[in-house]
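> Below is the sequence, then the predicted model.
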Amino acid sequence: MTTTIEIDVRMDCPAWIEALPDAEARCGRLAATALEAVELPDGVVELSIVLADDAIVQDLNRNWRGKNQPTNVLSFAALDDEDAPLVPGAPLMLGDVILAYETTAAEAKEQGKPFADHFSHLVVHGVLHLLGFDHEDEDEAVEMEALESTLMAALGIPDPYGEEDEGP
């Protein structure tokens, strides 16, 4: 048996298409790159990526994290729920990644990075969160950032944690 990856991309903000006409295809390639970082179980693995605006992300951030402000990327990992049933033969639901257009664009500009590069990093960063990677403490942050840097290099994108970057 093999692993089949299904990625649903939803476009809730038209500015994404204007900035990256191939945003949907990019999401698929970027998520697949991040998923290659771990050994996935046989069967179907699903996740969704929502390309939203700051207002949507701010609402989610306020309602789920108690922070009434937009952020660049939010990840809602289904595997964080230890009580969630894993049904044999059913798809493994990894969760959702939601990106905020205005925040992502502003950060890319502030950091002097191509928008596509910053977007790529945030998609990979969000998918790694779905896989259990985090940056809550120094050791976790070092591990996650090193993996992100390696994956970005494999994609031909400069290290996102160079001196000018403040990180996601």
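In hand now; what should we look at?

> Please make it C-alpha for all contacts and neighbour counts, starting now.
Fine.

> Next, the contact list for the residue nearest the centre of the chain, please.
Note on the chain: the residue nearest the mean C-alpha position is residue 126, at 2.2 Å, using Cα atoms, centre = their mean. Applying Cα atoms under 8 Å, 6 or more residues apart in numbering to residue 126 gives the contacts 73, 74, 75, 97, 98.

> quick one: what helix or strand has residue 93 in it?
In the assignment (DSSP states H and E), residue 93 maps to strand 92-100.

> elements contacting that strand?
strand 43-52, helix 54-65, strand 73-77, helix 115-130 (3 or more Cα pairs under 8 Å, 6 or more residues apart in numbering; DSSP states H and E).

> so can I have CSV of the ones you listed showing distance to residue 6?
Output for these, formatted as CSV (distance: least, Cα to Cα, whole Å):
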stretch, distance to residue 6
strand 43-52, 5
helix 54-65, 23
strand 73-77, 16
helix 115-130, 13
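
> here's the one I want to compare it with:
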Amino acid sequence: MLTIDFLDEENYTTEKEREDIETLINYTYDYLKKDKDAEVSISFVSEEEIQTINRDYRDKNEVTDVISFALLDDDSDVDIKGMPVTLGDIIINTNRAHEQAKEYNHSYKRELMFLSLHGFLHLLGYDHMNEEDEKEMFGLQKEILDAFGLSRD
């Protein structure tokens, strides 16, 4: 079972949007055949907040759309009986999500779901630091979104 804690103090998202994200993330966890109890935190923040986080923790003083902080390199390293594995945190800039939805000519919902999935895959160890990894991760994102019924249309 996967538990998701949402942090949205400024109400950047609706309850329906958070429910949709929770459904997609749980779908992804099952799709990837993950069976450990786990938990993840998803926060929705302003451009100023994400820029500060990006600057302070990644030495990049710029606004971005999503940042993920994985707590473990490999969730198999921790197995405390009866305790869920804490995968990490996903931080999403909803203003950037709105802008990118317009730029890519698809819905805000699709962009918000894409960013949530992208961040979640980072927590599961996927990355796009080189061409091979990028192809794998982006291919998996598309595969999951298509299987979930959320194509780019």
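Received, thanks. If you're wondering where the values come from, they're calculated on a predicted model, not measured in any experiment.

> Would you report the TM-score computed for these chains?
The TM-score (TM-score structural alignment, normalised by the length of the second structure) is 0.89; 152 aligned residues with a Cα RMSD of 2.0 Å.

> related to what we said a few turns ago, what's the counterpart of the residue nearest to the centre of the first structure in the second structure?
Aligning on TM-score structural alignment places residue 126 of the first structure opposite residue 119 in the second structure.

> Same question for residue 92 of the first structure.
By TM-score structural alignment, residue 92 of the first structure lines up with residue 85.

> so its match touches residue 73, yeah?
No - assessed by Cα atoms under 8 Å, residue 85 of the second structure is found out of contact with residue 73, at 11.8 Å.

> of those two, who's got more company?
Using other Cα atoms under 10 Å as the criterion, residue 85 of the second structure and residue 73 rank with residue 85 on top: 21 against 11.

> Would you mind identifying the next helix or strand past the strand holding residue 93 of the first structure?
Moving toward the C-terminus from strand 92-100 of the first structure, the next helix or strand (DSSP H and E) is helix 101-111.

> what's the counterpart of residue 21 of the second structure in the first structure?
Match for residue 21 of the second structure (TM-score structural alignment): residue 27.

> Roughly how far does that match sit from residue 151 of the first structure?
Distance, residue 27 of the first structure to residue 151 of the first structure, using Cα to Cα, to the nearest Å: 14 Å.

> just residue 15 of the first structure next, same as before
26 Å.

> Looking only at neighbour counts, state which of these two leads.
Neighbour count, other Cα under 10 Å: between residue 15 of the first structure and residue 151, residue 151 has more, with 21 against 15.

> So that one sits against residue 34, correct?
Yes - with contact defined as Cα under 8 Å, residue 151 of the first structure reaches residue 34; the gap is 7.1 Å.
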